[in-house]
Every structure is written in structure tokens, then in C-alpha cells.
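Undergrad: what's the 3D shape of this:
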Amino acid sequence: MSASETEALLRRLGIPGLVDVHTHFMPQNVLDKVWAYFDAVGPLTGMEWPITYREEEERRLALLRGFGAIAFTAMLYPHKPGMAAWLNSWAADFAARTPDCLHTATLFPEPGVNKYVHQALDAGARVFKVHLQVGGFDPTDIALDSSWGALADSGTPVVVHCGSGPTPGNFTGPGPMWRLLARHPRLRVIVAHMGMPEYGDFLNLAQRYEGVRLDTTMAFTDFSERLAPFPVAEHKRLLDLGDRILLGSDFPNIPYPYVHQLDALERLGLGDDWLRRVLYENGAALFHVKPPSPVV
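TA: Just a heads-up that it's a prediction; the model follows:
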């Protein structure tokens, strides 16, 4: 699918654009280290992973908008204590100068976490990102209990990398998330990467908890199908949970063109209504995204 074919797809579906809930923008020095990790075939990836959109920030924004994104996120995450509050400060500034970015924040189990989570919420954070694989922490850590409660009370969605792909971590897999949601059943969790590779287990989680959603990040693409194919037997549940699945891409840190994610979703053959919801309607409803004003 080319960029022009993407425009044709949006016209056919009758949607104003894409709501992509899983894109990465972060301080350049942090992003450089992330890219260097991918370049070095780090142990959490374990494979060659060329960065398709290794561009400066303004160019990346222009590319993403050119693909049709009218709302997106700045997914960022700490790998050690002492980072989260600083990252949240950067993200607040980025959101202020990037109106189509959903103000994103993060957290880590450390002293002061509840304070900076409340500060981020007060500053207008609309979505949080948590990476259990990179952060290496248990989501049920007691240090996070009040923060999860605040996020549940505010109805703020949290994108959580909790599946065991591409490499298992000490706290990845469905078990920790089942325990977290047993404690905070109203928490709005967006399971990143469809829970790859434990797809069925995380679909079960969504069926059990109304607030749980899943994002499509890298799922169904040729790259991921070679490593962790999505079970064909689960396609019916994709339809059944069609109002809980959100577009995610992992832009810019993807080893293929952005439009391949859209093509991978379309070729599932689940119909235009399903595709319309995934690409736009579900995300727009969750984050109260308004269609862009027409150019006069």
C-alpha cells in the first residue's frame, strides 16, 4: 500500500484520518540511545531491526501527518529510577508545541512516583506508557498502587508493553496484568502489540475487563508473522472485540514502511466497519479526538 493508496483507503472508509496510539517521540539524546540499542541487536530484541524513519523530529512529524495521522502519542519510558519525572516534563513541552500529539506521560516504581503522576495528570496528560520489559518491574509493585488508583479514577488510558515479545522479561506475560487488574479492575489498559506472542491470553483479559483494549502495533505485519504469527483461529475474537482494538504502529522505530501496518490490517479481511473502528473511531472515542477543521 502506497501513501496515495492510504489516502484512497481513508476516503473509502469515510474517516478523516488515523488515530495512532503507539508512536514514539522522546528527547533526542534518549532516542539516539534507543536507536543505538536497535543497531547493536540488543538482548531485548535479539535480531536485526533497521530503523526505517531515522529522521530529525520535524521531519518525523511531517511524515506521520503525511501518512494520515491526525492524533498520535509520544510513547516514552524509563529504564531506571530518576528518569520518569524528567521525561514527563519533556513530554508536556512536546505536547504543548505539538497540538495533534496526545499528551503522554510515564511512571516507574520509585519514591515520589505518586507525586509526579498526579502532576502529570494535573498538567493534562491524556495517556501513560509503561514498558514492563524495558523497565524490568512488576506492575503490582506496592510503590505503584496509589498511582494505578489515580489513573483508574481519572479514566486515563495506559499503554502497557506486557507481552513477552520479542524477548520475555521477568514481569512480562499475562500473569502480572491479571493480578494488576484484579486489584484495579477499572484501570484502562491498552495492551501493546496485541500482547504478542500471548495473543489469546490478552484477548481473554479484554473479554474479562471492560476497560482493557489492545493496540495493533507491529501485529499482523510480515515482520511479526515470521516470528509470532497471530492465530487464525482468533480472528473471530478480533471481530467480537472490534470496539476494543486500536491502531498502533511503533513509528518511527519500525523495520518496514509505515503503510505496511495499514496494509496488514486490511488484508485480514475483517471488513470496512472493523477497519474503520480500528483506524479511527475507537481511538477518537477513547481520546475525544475531533476531526480536523477543513482547510478554507
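
Undergrad: make it CA atoms for all contacts and neighbour counts henceforth
TA: Will do.

Undergrad: for residue 132, see how far away residue 174 is.
TA: Residue 174 is 12 Å from residue 132, where distance means CA to CA, to the nearest Å.

Undergrad: between those two, which one's more packed in?
TA: residue 132 (25 against 19; other CA atoms under 10 Å).

Undergrad: wait, what's in contact with that one?
TA: 138, 139, 160, 161, 162, 169, 171, 172 (CA atoms under 8 Å, 6 or more residues apart in numbering).

Undergrad: for residue 171, see how far away it is.
TA: From residue 132 to residue 171 the distance is 6 Å (CA to CA).

Undergrad: overlap of the contact sets of these two?
TA: Joint contacts of residue 132 and residue 171 (CA under 8 Å, 6+ apart) are 138, 139, 162.

Undergrad: in helices, which of these appear?
TA: Among those, none falls in helices (DSSP state H).

Undergrad: what is the neighbour count of residue 216?
TA: 28.

Undergrad: before we move on, what about residue 115?
TA: 12.

Undergrad: A helix includes it, no?
TA: Yes - counting by DSSP: H, G, I helix; E, B strand; the rest coil, residue 115 is found in a helix.

Undergrad: strands of this structure, residue ranges please.
TA: Using DSSP state E, the strands found in the chain span residues 18-20, 69-73, 101-102, 104-106, 127-131, 158-161, 189-191, 213-215, 245-246.

Undergrad: redo those strands as a markdown table? Include distance to residue 59 and mean neighbour count.
TA: Below are those laid out as a markdown table (distance: least, CA to CA, whole Å; neighbours: other CA atoms under 10 Å):
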| stretch | distance to residue 59 | mean neighbour count |
| --- | --- | --- |
| strand 18-20 | 17 | 27 |
| strand 69-73 | 14 | 24 |
| strand 101-102 | 15 | 26 |
| strand 104-106 | 20 | 28 |
| strand 127-131 | 23 | 25 |
| strand 158-161 | 25 | 24 |
| strand 189-191 | 28 | 27 |
| strand 213-215 | 25 | 26 |
| strand 245-246 | 25 | 28 |
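
Undergrad: please provide the structure for the following sequence as well, for comparison with the first:
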Amino acid sequence: MRRRPPRRTCCGTSGIPELRIFLTFFPIFPKTSVEILDWQTEFALRTPEALPFVSVHVHDGDPLPIVREALENRHFVGLKLHPYAQRLELSHPLLEPVYQYLEDTGAIFFVHTGYDAFYGRSGITPDLEQILQRHPKLITVAAHMLYPEIPKAFDWLERFPNLYLDGTGAVASADEDGLGETLYPLMERYADRVLYGSDYAMAIESVGASWKRFQEMPISDEAQKRIAWETPLELLKRRNWPFCGDLPARYRDVAYDKPKFKIGCPKSDGAGTGSPYRPGGRAHSAPINPWPVSPGRARSGPPGYTPPSPDNPLVKDERRRH
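TA: The predicted structure is shown next:
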């Protein structure tokens, strides 16, 4: 007798839990924000597990139009910044409207914290503290738990009710540095505010080793379940991300549902009309470029986009640091 194939649902094969990953790719070179936004969109459309976060570069002018394009028209989950790798100051005035926009819309703000000695830089912790004070409703995830300032990170959970911690790298570092006895009870107590993270592909250890280390932590099964599954789901629900049953909707299903891509979006090749990111259409393999490009000129960017100039204060700050 032939085996009946498994029933398909909008969330994948029924009976098999479907993985979700936060795609937090960020530009580290000037004038690449739009190119990376295109790449992230294309990657998330063809990778069912990926839920994308936009990022911006300090030399790409006013960041707000790019963030709004990603969240309003491409339906990204939120924003990711890595102040040290991207060489930006979280406290810079040009970023303040972005934080206000994220707070107003309920989008998630993922930010690198800690490891100052590794990067040879400082300033994230006091800057982030001021941002959280100014924007108490901003849903924020502090990656790496301010490492090695773990107690301070968990103290912040009492002060800032919309703050979450991502244990990426911090668990392995705590084990190596003898801070595990401090970390484990805190993760048990605050499991509803902590997320598991792998930091692939820039992690301290492989995804498999990281997951094994997490499973062997001396915390309860209930706490592990919350950190690895329930807390991230709750975070997405707070973001008002669509769900299919008990699972977050795939990015491409959200894009299919709400086709609002701007000028220049390729036409449908299938039975559908308009955007190719809807039932009946076929997503093209070419990178998406929703903004027109004049012959012989660089990509212009979204409406309201301000190209970098020598007078851009972010550029000036960057030059002073070097």
C-alpha cells in the first residue's frame, strides 16, 4: 500500500514543528543599505523560516525613509543595529525619529550589546539606557545581555517592561568565564523575557554546539521551552505579526497578503495581477528594486531618502573617530 503523503498546511507539513529564524543582517559598508534591503527581501521570500529585520548604515543619509519602506511596504519585523560593527552611535539625533517610529508602530528593535573589550569600543550600555528611558514603550531585544554586565541586564528587566534579552553568545561566554552560576538562576526566573539565539554565522560556537549547551543548562524544562519557543512567539504577537494556527506566518505569506511594494516592482507572471508576491503570481529571482535607477546614476533610494554628504553629522562623527 502506498503511503499517503502528509497533509500540507499554510504553516508547513502538519505534525512537524516549523522553524523560524530572525534574519538580522546589517550593512557595514557605505551606500549598501538599499542593496542589503533588496537581498533580505529576496532571501526571506524564498526561505520560509526567515523573518527579516531591516538595518541602516551611518553613511546612507537619513535612515527613517529606509526603515519605513521596510516596515510599511515590505512588512519586515523590525530594525537591527550593531553599533560597534557599523560604527554608529545609538544616541545620535538622526536615529531618534527612528526610535520614535518603532515605538509608535510596535516594531521590534534588536540591538547588539556588550563585548566592549572584544570590539575595543564602548558606549552602547549608557546610550541604550537613555533610549529606553525616553521610549518606554519601545519593544527592544538586547542581544548578548550586555555581556559581561549580566546582573545589570536583568536589573533592566525590572525597570523596562518592554525589554527582552537574547542569550546569544552570553551563555557560552558565561560558562568560560565562570559566570554561569550567576546567569542560570536569572534565566530561570526571567524565562518569559529571554530568547535563545545562535548568532549564526558569526557565533562563538556552531549552532549545534550552542543548542546542545542550551539544552544542558541547569534550568527547568519549562524555562527552556519558554526561552526557545514561547517567549519568541509572544514577542511576535506583541508585534502583531500574523499567525497561522500556533505558528508565525511565513514572510512570503505576509507579503502575498499585503502587496504594497513601491515603484519598479516586477509584474506577475502567473494568474494573479499586480505584485508577484501574492497567490497566482511568481516571485522573480532577480533582486527587488522598488526605487527607479536613472541610467549612469546610483540608485536614488526611497521617497524622502537623503544621500550622504560631507555635512551629514553622522559622517562627521565617523571621521572624528578615525
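
Undergrad: tell me where structure 1 has helices.
TA: Under DSSP H, structure 1 gives helices at 3-13, 28-39, 57-66, 84-96, 113-122, 132-135, 145-154, 174-183, 199-208, 222-227, 235-240, 258-266, 272-276, 282-287.

Undergrad: if we can go back for a sec, looking at the shared contacts of residue 132 and residue 171 of structure 1, which has the most residues close by?
TA: Neighbour max across those (other CA under 10 Å) = residue 162, 29 neighbours.

Undergrad: what residue of structure 2 takes the place of that one?
TA: Aligned counterpart of residue 162 of structure 1 in structure 2: residue 113 (TM-score structural alignment).

Undergrad: next, count neighbours for the closest residue to its match other than its chain neighbours.
TA: Nearest residue to residue 113 of structure 2, sequence neighbours excluded (CA to CA, 6 or more residues apart in numbering): residue 146, at 4.8 Å. Residue 146 of structure 2 sits with 23 neighbouring residues when counted by other CA under 10 Å.

Undergrad: can you find the partner of residue 146 of structure 2 in structure 1?
TA: By TM-score structural alignment, residue 146 of structure 2 lines up with residue 195.

Undergrad: who are the contact partners of its match?
TA: 161, 162, 163, 164, 165, 173, 201, 202, 214.

Undergrad: one more time with 10 Å, if that's ok
TA: 160-165, 172-174, 201-203, 214-217, 219 (CA atoms under 10 Å, 6 or more residues apart in numbering).

Undergrad: before we move on, what about residue 168 of structure 2?
TA: Residue 168 of structure 2 touches 112, 142-145, 147, 195-200, 203-204, 210, counting by CA under 10 Å, 6+ apart.

Undergrad: what does it align to in structure 1?
TA: With TM-score structural alignment as the criterion, residue 168 of structure 2 matches residue 217.

Undergrad: distance check, residue 78 of structure 2 against residue 169 of structure 2.
TA: When residue 78 of structure 2 is compared with residue 169 of structure 2 (using CA to CA), they lie 21 Å apart.

Undergrad: brain fart, residue 123 of structure 2
TA: From residue 123 of structure 2 to residue 169 of structure 2 the distance is 20 Å (CA to CA).

Undergrad: over to residue 45 of structure 2?
TA: Counting by CA to CA, the gap from residue 45 of structure 2 to residue 169 of structure 2 is 28 Å.

Undergrad: if we can go back for a sec, of the contacts of residue 168 of structure 2, closest to residue 227 of structure 2?
TA: If you rank the contacts of residue 168 of structure 2 by distance to residue 227 of structure 2 using CA to CA, residue 195 comes first, at 4.8 Å.

Undergrad: which residue in structure 1 aligns with the closest one?
TA: Using TM-score structural alignment, residue 195 of structure 2 pairs with residue 246 in structure 1.

Undergrad: confirm for me that that match is in contact with residue 279.
TA: Yes - between residue 246 of structure 1 and residue 279 there is a contact under CA atoms under 10 Å: 6.7 Å.

Undergrad: of the contacts of residue 168 of structure 2, buried ones?
TA: Buried subset of the contacts of residue 168 of structure 2 (neighbour count, 16 or more other CA atoms under 10 Å): 112, 142-145, 147, 195-199, 204, 210.

Undergrad: make CSV from these and add distance to residue 238 of structure 2 to it.
TA: Output for those, formatted as CSV (distance: CA to CA, whole Å):
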residue, distance to residue 238 of structure 2
112, 21
142, 17
143, 18
144, 22
145, 21
147, 26
195, 15
196, 18
197, 19
198, 22
199, 23
204, 30
210, 27
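
Undergrad: corresponding residue for residue 140 of structure 1 in structure 2?
TA: By TM-score structural alignment, residue 140 of structure 1 lines up with residue 91.
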